[in-house]
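>>> Sequence and computational prediction follow.
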Amino acid sequence: MDVKTGFFYLFSVVLLFAAFRVITARNPVHAVLYLMLAFSQASAVWLLLQAEFLAVVLVLVYLGAVMVLFLFVVMMLDLNVDSLRQGFWKHFPLAAAVGVVIALEMAYVLMGGFFRQMPAVAQTAASQVSNTKALGILLYTEYLYPVQIAAVILVVAMIAAIALTLRARKDTKFVHVDDQVKVKARDRMAVVKLAATQPAPAPAPPAETAPTAAAEKKA
């Protein structure tokens, strides 16, 4: 076993351990940290496979942006873990069945990909260009439809997450867009008719002043 194979097994073992701890850690912050460790080990595996572009993107996008955002959100939300774990064993059989189905599907896809030969056109293109360009050629030629399907699924998941978590607050003022579009000028402004000119008010009679102190002395 050479050095490259040894590093591959080392990174793979740490990756599997970190992925297992992500779903078993009791503290959400620890789970996020283990997920960051898993991404770093996956990036190292990409480097061993000479896919530098994927490794750098994994570090910059996920470790540098997404996971830091996750960490800040988890730390600021102050989640109550005990309330989240209520009913865990109630839904465990269904979750385990779904997990087994997903694992079997992934095994079927991966094993089929291992034994399938790359097309001659793709091999020729991959041998003549860099790995970044070869990845782009594969994504937008052979795997064009899977990429588009994955993009649609991600958009649907994002919309579903927003729809499930969005709650209307009673203490905020909200105006429907339809009401704003259908509004008329008379609904926003009231015209009050006033007379053009009005007579000036009569001057008030001068008030009688009390006698001054000098007039009292003369008297």
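Ah, there it is.
>>> CA only for contacts and neighbour counts going forward, please
Fine.
>>> how far does stretch 66-73 sit from the chain's center?
The chain centre lies 10 Å from the centre of stretch 66-73; the measure is Cα atoms, centre = their mean, to the nearest Å.
>>> now stretch 148-166
Distance, stretch centre to chain centre, for stretch 148-166: 11 Å (Cα atoms, centre = their mean).
>>> Kindly list the longest helix within the chain.
Longest helix of the chain, by residue count under DSSP state H: helix 88-115.
>>> And the next helix or strand past it?
The C-terminal neighbour of helix 88-115 among helices and strands, as given by DSSP states H and E, is helix 120-128.
>>> Put this next to the first one:
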Amino acid sequence: MDAKTGFFYLFSAVLLYAAFRVITARNPVHAVLHLILAFSQAAGIWLLLKAEFLAITLILVYLGAVMVLFLFVVMMLDIRIDAVRRGFWRHFPLAALIGAIVTFEMAAVLMTGFRGMEEPKAIAGLVDAAGQVLPYSNTKALGKLLYSEYLYPVEVAAVILLVAMIAAIALTLRQRKDSKAIDPAEQIRVRAADRVVMMKMPVTQQASSEAVSAPAAEEKKQ
């Protein structure tokens, strides 16, 4: 067994263990961490298959953005494990049935779907005008394929993502009527004259003679 085969079995074993722990971990944070481990092992397998673009995309997009966001959301939510476990046995038969179907389909594909197929061969490098062989780039070939033959689906996906991003921004920036938030810039620029106004008002009732003589009598006693 060569080094490539050994790394494949190592990545596969860790990937299966991490995937199993994702669905069996009791703590949601631990489940997300095992999912991050599973994605990293899948990226390693893609590197062994010479699909470096997919491996780097998996690391940057899922591990660097999506899974970190999931981890922050799970840590911020007040998830009660006892309330989640109440309906476990009620939904267990349906979950077991779906799991059995998925397992049967994967076994059918692995046992019968790859027979008679040869190992994919590496594409030879391109030849330039001088007759020299250029090194083959998987990322460059994938980019040419996406922006030539699959240009229309890429544009449709880009428009859908743009609409989703605009909708998320619109939902976040909408103002609530019951919000009592105050702009800090307005608090800094405030002046005393803007908050307190001194007004002169005419006297509406004269003070009685008893009210005026009472303080004078107290002063004489002292």
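Perfect, I can see it now. Quick caveat: nothing in here was measured; it's all calculated off a predicted structure.
>>> with the second structure superposed, average distance for the longest helix of the first structure?
Once the two models are superposed, helix 88-115 of the first structure sits on average 2.5 Å from its counterpart in the second structure (mean Cα distance after the TM-score superposition for the first structure).
>>> Identify each buried residue in that helix, please.
Residues of helix 88-115 of the first structure include none that count as buried (16 or more other Cα atoms under 10 Å).
>>> next SSE after the one helix or strand residue 159 of the first structure maps to?
Per DSSP H and E, residue 159 of the first structure falls inside helix 144-165. Downstream of helix 144-165 of the first structure, the next assigned helix or strand under DSSP H and E is helix 177-181.
>>> What range does that next one cover in the second structure?
Following TM-score structural alignment, helix 177-181 of the first structure has no partner segment in the second structure.
>>> I'd like to know which elements that helix is packed against.
Helices and strands touching helix 177-181 of the first structure, by 3 or more Cα pairs under 8 Å, 6 or more residues apart in numbering; DSSP states H and E: there are none.
>>> in the second structure, which spans are helices?
Counting by DSSP H, one finds helices in the second structure at the ranges 3-24, 28-48, 52-57, 67-76, 81-85, 88-112, 138-146, 151-173, 184-188, 192-195, 209-221.
>>> Tabulate those in CSV, adding columns for distance to residue 124 of the second structure.
Shown next, in CSV, are these (distance: least, Cα to Cα, whole Å):
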stretch, distance to residue 124 of the second structure
helix 3-24, 21
helix 28-48, 18
helix 52-57, 17
helix 67-76, 37
helix 81-85, 54
helix 88-112, 29
helix 138-146, 11
helix 151-173, 25
helix 184-188, 63
helix 192-195, 77
helix 209-221, 110
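>>> Looking at those helices, spot the one closest to residue 122 of the second structure.
Closest to residue 122 of the second structure of those is helix 138-146 (Cα to Cα; 9.9 Å).
>>> same for that closest one, what does it pack against?
Other elements packing on helix 138-146 of the second structure under the criterion 3+ Cα pairs under 8 Å, 6+ apart are helix 52-57.
>>> Return the distance of the helix it packs on from the chain's centre.
Using Cα atoms, centre = their mean, the offset of helix 52-57 of the second structure from its chain centre is 19 Å.
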